[in-house]
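>>> how does the following fold in three dimensions:
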Amino acid sequence: MNTSVHTNAPVLVADAGIPLREILPWAVFGLIMAALLIYFVGAEQGATSLISGHSVHEFVHDGRHLLGFPCH
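You can find the predicted model right below:
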């Protein structure tokens, strides 16, 4: 005769979260990408232009107006 008791009760495990050392590289990458996006939409083809010509300006032209950056 088997006297052991089996239950199907869920086992609660504490969530440890995501360690900072795993999030930090992605956060830095996201920050760099956001800064580059703001630069190209807001400042490129101005006094701090890195690329000559108007190709970048024309590519982000609608984004400038959407975000409120003046361009003409």
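>>> could you use CA atoms for every contact and neighbour count after this?
Will do.
>>> go through whichever strand or helix holds residue 24 and flag the buried ones.
Following DSSP states H and E, one finds residue 24 within helix 20-42. Residues of helix 20-42 classed as buried by neighbour count (16 or more other C-alpha atoms under 10 Å): 40-42.
>>> let's see this one next, to set against the first:
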Amino acid sequence: MSIASPSPIAIPIPVRIPLREVLPWAVFIGVLAVVLLYFVGAEQGATSLVSGHYVHEFVHDGRHLLGFPCH
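Below is the predicted model of the structure:
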């Protein structure tokens, strides 16, 4: 009987992604994060961009979960 030796495992080579292709998406996600942070953390009262309390009530629980005071 012969014992079969295991075949070598092929290690995948990482693909390089140029910064030109990643940068627009990184900027978009950063702007989206800042806008989301504004609406969750500051959209109420004097700094309100949307009239009424619709945005405040929609993100109310998230605001408390993230530690933003609102009362």
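>>> TM value for the aligned chains?
Once superposed, the chains reach a TM-score of 0.78 (TM-score structural alignment, normalised by the length of structure 2), with 64 aligned residues with a C-alpha RMSD of 2.1 Å.
>>> contacts for the following helix or strand past the helix holding residue 24 of structure 1?
Toward the C-terminus, helix 20-42 of structure 1 is succeeded by helix 55-59 as the next helix or strand (DSSP H and E). Residues outside helix 55-59 of structure 1 that contact it (C-alpha atoms under 8 Å, 6 or more residues apart in numbering) are 40-41, 44-45.
>>> state the distance from the residue in structure 1 that residue 60 of structure 2 lines up against to residue 32 of structure 1.
Alignment note: residue 60 of structure 2 maps to residue 61 in structure 1; criterion TM-score structural alignment. To residue 32 of structure 1, residue 61 of structure 1 is 21 Å away according to C-alpha to C-alpha, to the nearest Å.
>>> now residue 24 of structure 1
From residue 24 of structure 1 to residue 32 of structure 1 the distance is 12 Å (C-alpha to C-alpha).
>>> again with residue 15 of structure 1
Distance, residue 15 of structure 1 to residue 32 of structure 1, using C-alpha to C-alpha: 30 Å.
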